[in-house]
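**Q** Got a predicted structure here, sequence first:
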Amino acid sequence: MTFQPKSDFLNVMITRGFLADCTDLEGLDEALLNGIVPTYIGYDATAASLHVGHLLNIMMLRWLQKTGHRPITLMGGGTTKVGDPSFRSDERPLLGPEQINANIAGMGQVFARYLDYSDAGNGALMLNNAEWLDSLNYLEFLRDIGRHFSVNRMLSFESVKSRLDREQSLSFLEFNYMILQAYDFLELNRRYGCQLQMGGSDQWGNIINGIDLTRRVADTTIYGLTSPLLTTSDGKKMGKSAGGAIWLNGDMLSPYEFWQFWRNSTDADVGRFLKLYTELPLDECDRLGALEGSEINEGKIRLANEVTTLLHGAAAAAAAEATAREVFEKGGTGDDLPTLALSADEVGDGISIVQLIVRAGLAKTGKEAKRLIADNGARLDDAPLTDAGLVLHLSDLDSPLKLSAGRKRHALITLATKS
């Protein structure tokens, strides 16, 4: 029998494709109907910005709040000092407190776009697990919390098992991570009445640990819900692109580049992405996703506009679409393209086209840039670029130059104005 949720939140999760698994659908559904359910997702502060891979669970928190419940964004000020070993082949580099705090500040800019942190009854909370982890007494923690964990069971989790099966080292520091994450759920339940943890399906084992620990220590029933780990229709991990990570902070990736990422979605992904990453009605998502041939571009542009509006605002989305139309339909340069501004000193007696391609972010290395030119994938002002030895001089930069890698990635090269 197919489960039919009564709560608005679970109905959204199921119908829009967010649900991978849940510890107790019926129990959670009942709890959602009986009052506000505080719910958390944890984010370790490993970078100065969140990226597109985080956007799925940010949308889950947004829908949670829109259906009347309280989202908690738990920043890993404590756990980042350890590092999550889940499905990694090596140990994460350890960050200092100053870098962790700077990263948390950068990530907070994104959450503020999606969630309401006001004093409303279901106003979101931003918390930091350093609040309770930094002051732990190790011996007391071992005695009161550690005794509830079976090493045999921890070794059986796929995230750990896959690492050990490959005979890759797993430090004791990392092994402690799952205990600390479980303890987070217990503390959030004690302090804020948190009843639900959500995360990607790779976090299932960690979530179960927190539920078991809270049941043993506090005799309280809480829940876990996971989302699928998304890949694109061609099998690539969501959020990866030729140019690197798709950051959500505008100072790390321009709104135009963000817009282009969604505009370049494959045809088969349009309907699914509209359901997951926008708030358009389901029937409209289905209509746009079912378009074929050149008409599917309507769906891709709508997807790019809706997702960019949520993150960067309607004006940024409109500017990105206008730039794209100018670049692709009219052959213009587009004022909103990513821009590399060179000083006269940098140009000097000349600067190579290979170096420019790399510095503009269109290739990661000189070797990759040369291959791009050799494969006829590079263009300069919309003309094929065939000479990898080309050198540009100050006179060539009297007006902006447009560099292109393929049909979809572009950058402007300009001469910086003197201050």
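**A** Received the coordinates, thanks.
**Q** Please count neighbours and contacts with C-alpha atoms only from this point.
**A** Will do.
**Q** distance of the closest residue to Gly121 other than its chain neighbours from Gly77?
**A** Leaving aside its sequence neighbours, Gly121 sits nearest to Arg70 (Cα to Cα, 6 or more residues apart in numbering; 7.8 Å). Distance of Arg70 to Gly77, given as Cα to Cα, to the nearest Å: 21 Å.
**Q** for Glu346, same thing?
**A** 40 Å.
**Q** So between the two, which is more surrounded?
**A** More crowded of Glu346 and Gly77, by other Cα atoms under 10 Å: Gly77, with 24 against 12.
**Q** let's bring in a second model and compare:
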Amino acid sequence: MDILGDLRQRGLIQQITDDEGLNEHLQSKVVTLYCGFDPTADSLHIGHLVPALMLKRFQKAGHRPIALIGGGTGLIGDPSGRSTERSLNELEVVQGYSEKIKDQLANLLDFDKGENAAVARNNYEWLSATTIIEFLRDTGKHFSINYMLAKDSVESRLENGISFTEFSYMILQSLDFLKLYEKENCTLQIGGSDQWGNITAGMELIRRTKSGKEEEAKAYGLTVPLITKADGTKFGKTAGGAVWLDGKKTTPYEFYQFWINTDDRDVIKFIKYFTFIDHSEIAELAVEMETAPEQRIAHRRLAEEMTELVHSKEALAQAQKITEALFSGEIQNLNGEEIEQGFKDVPSITFAREEKGLIDILVEANISPSKRQAREDVQNGAVYINGNRQQDLTYKISSQDRIDDAFTIIRRGKKKYFLIRFN
């Protein structure tokens, strides 16, 4: 199956320019394509995964991807998909973000693969070297105000207002396409559906500046659909905020849990969007979802594929170990790092490394509201230390209860966990 056929079967094509022409172009040569990632934070989040993995899909099909870091456009702000102006960051901040995002993309793409090795570029290179006169004369003259106002990314902002800064973003992104066309023979740009106007504007700039000068000045655009969840909530958001690719911001365990808790109605769709599982296996997983949904085979497959892809096999094994320990209650099998991941968001308190009575800890850590209630909880068997029930009213927490000499997990009832730290 050719690359466009695979993408269609996965539901990954929202819009495409010159379908037949692009198909012939992709089958006739190694095509260089790019996708841009503006450094608006110090990490990508899972909303960036579909376009990033599109680059990977094209690379696996034999083409050459460019990951364009928007070190220049990130200083301006993209109005696409937004109702208000983006806050502008300082140059040093954006440059720091750019390096971190470049490293994350290097984990997803193969930068050492010969003819179609991935390439990382930063548009700050040419945008910072372009004078305002050059920008207006050589690029701005090709864009009419009427043409720009008709684009959705601009039109949707007119009622609330849009600054000239963000209004100019379309031209800057168009210039990116032109520069990569000239420098890298890049003929295809991909992006989210909200980037359609910017992509087609770049194609138009190439056509206007190169027609007549080259035998064939042809460029193409392709967008992926906006990802929505079956329950109507925004994809990639949890109660704790965005799901980041940076393991320090969203731990591999949290990342694994996000995918394994996917709504049944979304799981097959997400397997198509985010994984490289072949279509025959996806069909088998869909059947299993229908016949034995309680086994959650597709959910586990999705969580395993994504955690290994973004983090590593080791991180996946660790996430699975934490999951099993929490399910079984055998907390004592975890090490300190795994405790940090698995109990990142539970209530915690810090004590000195010394013996301390269990009743006192329950009250001081607000696990039980009073000593009387604490004693009742212990006597009734509702208190667990590192997964083990403790009913001794005189019990003292000591070094034998400290995991890696740093943590003790207390559970009250079935699901209320508390993290005790020791300094």
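**A** Done, it's in. The structure displayed is predicted, hence computed values, not measured ones.
**Q** counterpart of the residue nearest to Gly121 of the first structure in the second structure?
**A** Mapped onto the second structure by TM-score structural alignment, Arg70 of the first structure lines up with Arg64.
**Q** What of Gly17 of the first structure?
**A** Checking TM-score structural alignment: Gly17 of the first structure goes with Gly11.
**Q** Check the second structure and tell me which residue is nearest its centre.
**A** Using Cα atoms, centre = their mean, the residue of the second structure that lies closest to the mean C-alpha position is Ile46, 1.9 Å off.
**Q** residue contacts, the residue nearest to Gly121 of the first structure?
**A** 36-39, 64, 121-125 (Cα atoms under 8 Å, 6 or more residues apart in numbering).
**Q** cool, and Met198 of the first structure?
**A** Met198 of the first structure neighbours (Cα under 8 Å, 6+ apart): 39-41, 57, 207, 224-227.
**Q** Neighbour-wise, which one of the residues you listed leads?
**A** Ranking the contacts of Met198 of the first structure using other Cα under 10 Å puts Thr39 first, with 28 neighbours.
**Q** so what secondary structure elements neighbour the helix or strand Val12 of the first structure falls within?
**A** Using DSSP states H and E, Val12 of the first structure sits in helix 8-15. Counting contacts by 3 or more Cα pairs under 8 Å, 6 or more residues apart in numbering; DSSP states H and E, helix 8-15 of the first structure packs against helix 52-66.
**Q** I'd like the distance from the helix it packs on to the chain centre, please.
**A** The chain centre lies 10 Å from the centre of helix 52-66 of the first structure; the measure is Cα atoms, centre = their mean, to the nearest Å.
**Q** before we move on, what about stretch 116-128 of the first structure?
**A** Worked out by Cα atoms, centre = their mean, stretch 116-128 of the first structure lies 21 Å from the chain centre.
**Q** Can you identify each of the strands in the stretch 301-423 of the second structure by residue range?
**A** 348-351, 356-357, 383-385, 388-389, 396-397, 407-412, 416-422 (DSSP state E, counting those that start in this stretch).
**Q** So for Asp264 of the second structure, which of the ones you listed sits nearest?
**A** strand 416-422 (26.2 Å; Cα to Cα).
**Q** Output the contacting helices and strands for that closest one.
**A** strand 348-351, strand 407-412.
**Q** possible to save those strands as a markdown table with distance to Gly140 of the second structure and mean neighbour count?
**A** Output for these, formatted as a markdown table (distance: least, Cα to Cα, whole Å; neighbours: other Cα atoms under 10 Å):
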| stretch | distance to Gly140 of the second structure | mean neighbour count |
| --- | --- | --- |
| strand 348-351 | 56 | 15 |
| strand 407-412 | 60 | 23 |
